[in-house]
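Colleague: Fold the following.
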Amino acid sequence: MKKWVKKLLVGLGVLLVIILLANFGLNIWLKTQLPNYIKNNTDYKVSYKSLEVDLMSGNILASNISVNSKNPQNVNVIGLQGTIDTLKISRFGIYDALFNKQISSSDLLLAKPNLNIILAKPVDDKTGKKRNPVNFENIRIRKGNISIFKYTKQKFLSVEDLDLYVENLQLTEKSVEDRLPVVFDTYDIKGKNFFVRPDDVYALKIDSIKTSDGQMTVNNFQLVPVLNFEQFKKYYPKKNKLFQFAIKKMEFKDLLLRKNKVSLANARFYQPDFLVYTTDAVPVKVKKPSDFELNLENIKMSNATIQVMKPNGHKLLYAKNFNIDVSQLKFDKETREELIPVGYKNFQVSGRDVLFSNHQDFTIGSISLNPKKGELRNISVVPNGNAPDKTSMNLASDYIRFNINKWDFADKKMNLDINDILVSSVKGKIIAGTDKTVNRKKQDFNGIQFPIIIRKVVLQNSDIIYSKNNQPLSFQDLNATVNDIQFINKKDNSGIEAKISKYVVSTKKFGYKTKFYNMTAGFLKLDQNTINVTAFAMKPLVSRAQFIRMIPVESDLYDITANQITANGTWDLFSDQKLIRASNLTIRNADANIFRSKIPEDDPKEKPLYSRMLRSIKIPMVVNNLNLKDSKLVYEEDTPESAGPGKLTFGNFNMNVKNLNSAKIKGNPTRVDIKINCSFMNLAPLSVKWNFDVADQGDHFAISGRTTNLPATGINPFIRPYLHVTATGTIQEMLFNFRGNPKGLSGKFNLKHKDLKVTILDKENNEKKGFLTAVANLLVKSDSGKLPEDVDVEDVERDPTKSFFNLFWKGIEQGLKKTLIGINIDKAKKTTEKAVSTVKNVKSDIKEMETSAKEIGQAVKKDPQKQEQKEKEPEKKGFLKGVFKKKEKPEAN
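Modeller: Sure thing, here's the model as predicted:
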């Protein structure tokens, strides 16, 4: 053997002996002196029954250990108090323990520990000094009862019968406040009666936890507030939510807690009960967003109950039997910036008896939803009386179903493309709100990627009433299909507008009730190119007498029916750029009765002409041809002096209006031409031509017409109540041609008549006034001759508070006066009235003369000289008698 080898072996042997002697001596020293050393050089007092230390490996084994903090009031170190049946430490850092006062080990085994641990005070962020005197890579606990307290002595965590294996466990007060209370790599745990109080508001309780093959089961999980709701509002006035959770059972596997990240897979939550209280507080905006991250590979929630309470204690949201299945749910730095701060691969949601309540209660019998489709059944909406001035709905629907092409969130915006929506059997009423003080704030739509697309919406078999200002609009058996809807942001960002490509709306019974009318239709169908209405009726709800009492000023009362109304063309009635362009609008078999009473006061408002009225329509509108066919128009007018209403009848009424427009379509002609052909008083043909230009700011118009072979008796129903006159004979032809503007009209008038006679009646229209009738017929020309001359109708002034037809009638009236009827009857009346006035004056004079004669006779009897004088004047007496007799004859006539 070589000399150096021998020396090496001797050296190693000596070293081994020294190590063995040192290890033996160390164990003797540890058994006898370590407790005192720990007591003198650390913050703890330790005693034990046995202790074995392997200096080479750093392994320590001790039994029946008792440990206590020397100074429980020292909050800068972890406080310990309790017993441990067996302690085993692998690779103990003896050097760190002796010189750095830091306990570290690769493995720690605690058998039957019964410990109270008080965490050290949190790290001083200004200095950056760490106070973490305990560091174990791996820890095993068997049958442990452990309680952990914050440095304030408030319990933070406790557990009983704990069996635990954790790799790389970290637990400090620093991690409690800023991150997770505990973090580790892998684990195996079993225990009961867990308690965690992470802050001053909540406590977490768990009956039992156990793991098997990486699968964790948690029974009776509870997150409960340690404050009641009133205390919460008092002590935390800036927080707006208080939570309370209870979950009967949770199962999951592969739990990973690392710094700010929680990861787990295949989580199952059975019968969770979530309760959230809300306050009126405005939440304080967090300056620094949380770094917390959550990754759930698969999560399922079964038979959940969810409640969100309003500040007044009423329910805001309620749902039971709620089921949720989400795959790859995550919450991290990327998702928290999106509109919905969680990401997912897929989800399935279902539930029953869902309630949402604001100023109305929305209930859903059942709901099913996933990223591709959704279905709601037995939906109802009812007012709850909390906001009577807001729009309210009292509706019920069998179901709502929809299919989604695309629904995702990217770049902080929602992208939505819905394939179709089906709404079935909506029944009920919508009442428009009356609150005019609603502050319409400018809405922010930055979270939406426009356009929002809905490719098809179908409404089936619905009965809906919409009421505003007590004027209900009703639809029975309403069906509608709307295609290619695009919701876009308005250019001024004031809201959203809809663009609709195609639609079809139909209802078998339509109704609209106002203060005075009930409008109905037997059938109504509308699409973007056609309108079809049958059995239209507009019926008064009040009698004429009631109507007169109800209106403050003059107004017309209508009674209208029409068998059919049709239209074709193109129109946009839904977007902000509304447009009506109809090629034809036809009304067939209309029967219209218009009644006006002159008993109420005149309406002082200015009545614009039709060109100005059309020009005031805000949307572009044009109807190339409006046709009124085979119809009837009756106008009745009543005055305080008339005996019943006067009546004008236009039978077999046909009208064509060309280019009815609002002068708002560039390049489109603006002149309106109207042609009317009808039977006047159902006796004689009447034709009228009328035109005006809507774009003409001067509102000029022209109207002309002709009627022939009209029996004068035909106009008696109109002139008799007003003029107290009837006529016989024939109006062979009447022509008029007027031009005018808002100030008045002028033109030509011609009347050809034969055998015309009139009868003057008393105010009750019962008895003939013979004398006035005789005088009137002496003045009226019974025949006009073969070629009567036109008369000029001039300077007919318009009353701006009267309608166009009032001006038109004034023109006809002046023409009649200048030709025959009006002026001659006026002269006859004036002449007769003058004669009657003269007779009355003469009669009065005679009475005065008789009175004078009597006075003279009485004076003569008293005075003989006057008597003698009286006897000498017999002629005067006879003269008076003669005068008297002559004056009485006209009065008798």
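Colleague: all contacts plus neighbour counts: C-alpha atoms, from now on.
Modeller: Noted.
Colleague: OK, contacts around the residue nearest to residue 247 when sequence neighbours are not counted?
Modeller: Once flanking residues are discounted, residue 247 sits nearest to residue 272: 4.0 Å by CA to CA, 6 or more residues apart in numbering. By CA atoms under 8 Å, 6 or more residues apart in numbering, the residues touching residue 272 are 245, 246, 247, 248, 249, 301, 302, 303, 304, 305.
Colleague: one more to put side by side:
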Amino acid sequence: MDKKYKILLYTFIGLFVLFGLVFFANKIVKQKIKTGIEKELTNSNVEYKDITVDILKGSSVVSKPSLKLGRAIISSEELRVIDLDYKEYFSTKKIVFDRIVFNKPEILITPSITPKANKDETSKKDFKEDIKIKHLVIKDGQLKITGNDTLKEGLYVSLRNMDIYDLHITKQSLKNKIPFNFREVSLDSDSLIYSLDAYHDLQVEKLQLDKGLLNISNLKVIPKYSKVEFDKRQRIENDRFELDIPVIKLKDFTWGFNGDKLQLESAETSVENASFNIYRNKLLPDDFSIKPLYSKKLRELETKLKFDKIQISNSNIVYEEKSLEGKPPGKVMFSKMDVTIANISNLNMESQDFPKSTLTAKAKFMGESNLNFNMEFNVKDPEDKFNFSGNLAGISAGAMNSFLKPALNIEVEGEISSMFFNFYGNNDNALGDTRLQYHDFKVEILKKDGVRKNKILSGLANLILKNDVSNKKMDQKNIEATRDKTKSFWNFLWLCIRNGALKSFL
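Modeller: Here you go, the predicted structure:
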């Protein structure tokens, strides 16, 4: 036989033997890797339909996996393990999960998930060791946190893309509300729905979190009922909310759990073009529950917060109050609001240099008057001391009547040229000063039809008004107000200003 043909024959035989060895080695290694993964998954409480292994690509695919982690159940169309570390496997007999991809998973978290298992099954399913995943990827998934597997009583979030880095699962972490620890999370969601209470839903159109920057688009609080239907369902006074915020941005945003409590932090939060509508029916029975001031609310809040700066720009608030049967509600409006809030926190309150919370606001009051308002309080102060001050320039009778007439059956004439107020208070009382300037001021008390004037009562009211001091600045010192603790802080603020105004008018 020719020498070159011998070489070709030997080469062909050698390649055939080599490929045969590779084939059988591949089959043996695949089986070993598959057995190793099956063992890891069994120890990790994972059920599945099938496993395939590709050692050339260094990947494995688990079909129809279902994983239980504490109070969470994760089921998926497919779980793909990428970049298997064979060296680690052959040296330690452990599979190293470098990157895992969940395709179309559904994550369900409930207070209790499954009935108690027998002792043999429980011991078999317990975690034998820690599980570490360097990079977990979720694609086209959804998260549900519910009380009884009903969306209306919990949270729904679409998980278009989610990346979790350095995920770590331990026996201890399984006891937490989030059953794993992690270093960093990035998220891209195109839908979030949360039931705030029996009467309001929270919806977010888009939510993106990447490297500490959280962007929220089109956040809305939507009432579940119309005003008429809402009133029918109330036994006592209650607020109906409508909130629309096109843009919220949180810089240096972090979240996690402080013990068993959710913790949220942000160095700077911006809110743009918000619209907030509040409606209350004062014809319903009073709510006599105690209303804590903001400092106490924050101090005792279950969620831990640290928001260094919150900037609200070009936003509006409308408050509607129904006080007379058969009449439309009175309205108080604040527009073009620019608000800066600093140091909203209930973390590290034991610190000696724990900062005061401050609020500075500018707005148009009733669409025409320039309003400036300042406030400060200390969250950790058990006496709940606070200070608020501000000034209001130029409000006409027409603007005041849009609230006074439907709410109190009163019309006024004239103008308040300016008002200044400054009060210091606590949970019990307040003391402060006011300055009021007005001219041509008259009061008309209307009859029940809201049209005809009650001439006798109107005459008596105008008789005691100090119209002879028109255009003079009326300074009032040491104005006192006692807080009704069944009312809100804003009722207390109004009581302080009202007491000062009445002393100037009368």
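Colleague: and the residue nearest to residue 247 of the first structure, how far is that from residue 103 of the first structure?
Modeller: Residue 272 of the first structure sits 42 Å away from residue 103 of the first structure, going by CA to CA, to the nearest Å.
Colleague: List the residues that contact residue 356 of the second structure.
Modeller: Applying CA under 8 Å, 6+ apart to residue 356 of the second structure gives the contacts 343, 376, 377, 378, 379.
Colleague: Check the alignment and tell me where it lands in the first structure.
Modeller: Per TM-score structural alignment, the equivalent position to residue 356 of the second structure in the first structure is residue 671.
Colleague: cool, and residue 329 of the second structure?
Modeller: Match for residue 329 of the second structure (TM-score structural alignment): residue 645.
Colleague: element containing the residue nearest to residue 247 of the first structure?
Modeller: Per DSSP states H and E: residue 272 of the first structure is located in strand 261-278.
Colleague: again, but for residue 376 of the second structure
Modeller: Counting by DSSP H and E, residue 376 of the second structure is found in strand 369-377.
Colleague: What range does that strand cover in the first structure?
Modeller: Residue span in the first structure matched to strand 369-377 of the second structure, by TM-score structural alignment: 684-692.
Colleague: with the second structure superposed, average distance for that stretch?
Modeller: Taken over the aligned residues, the distance from stretch 684-692 of the first structure to the second structure averages 0.4 Å (mean CA distance after the TM-score superposition for the first structure).
Colleague: Can you list the buried residues in that stretch?
Modeller: Buried residues in stretch 684-692 of the first structure, counted by 16 or more other CA atoms under 10 Å: 684, 685, 686, 687, 688, 689, 690, 691, 692.
Colleague: Kindly indicate which of the residues you listed lies nearest residue 571 of the first structure.
Modeller: Residue 571 of the first structure lies nearest to residue 692 out of these, by CA to CA, at 24.5 Å.
Colleague: Pretty sure that closest one sits against residue 669.
Modeller: No. Between residue 692 of the first structure and residue 669 there is no contact under CA atoms under 8 Å: 11.6 Å.
Colleague: Which residue numbers in the first structure does stretch 449-462 of the second structure align to?
Modeller: Residues 764-777 of the first structure are where stretch 449-462 of the second structure lands, counting by TM-score structural alignment.
Colleague: I appreciate the help and will end here.
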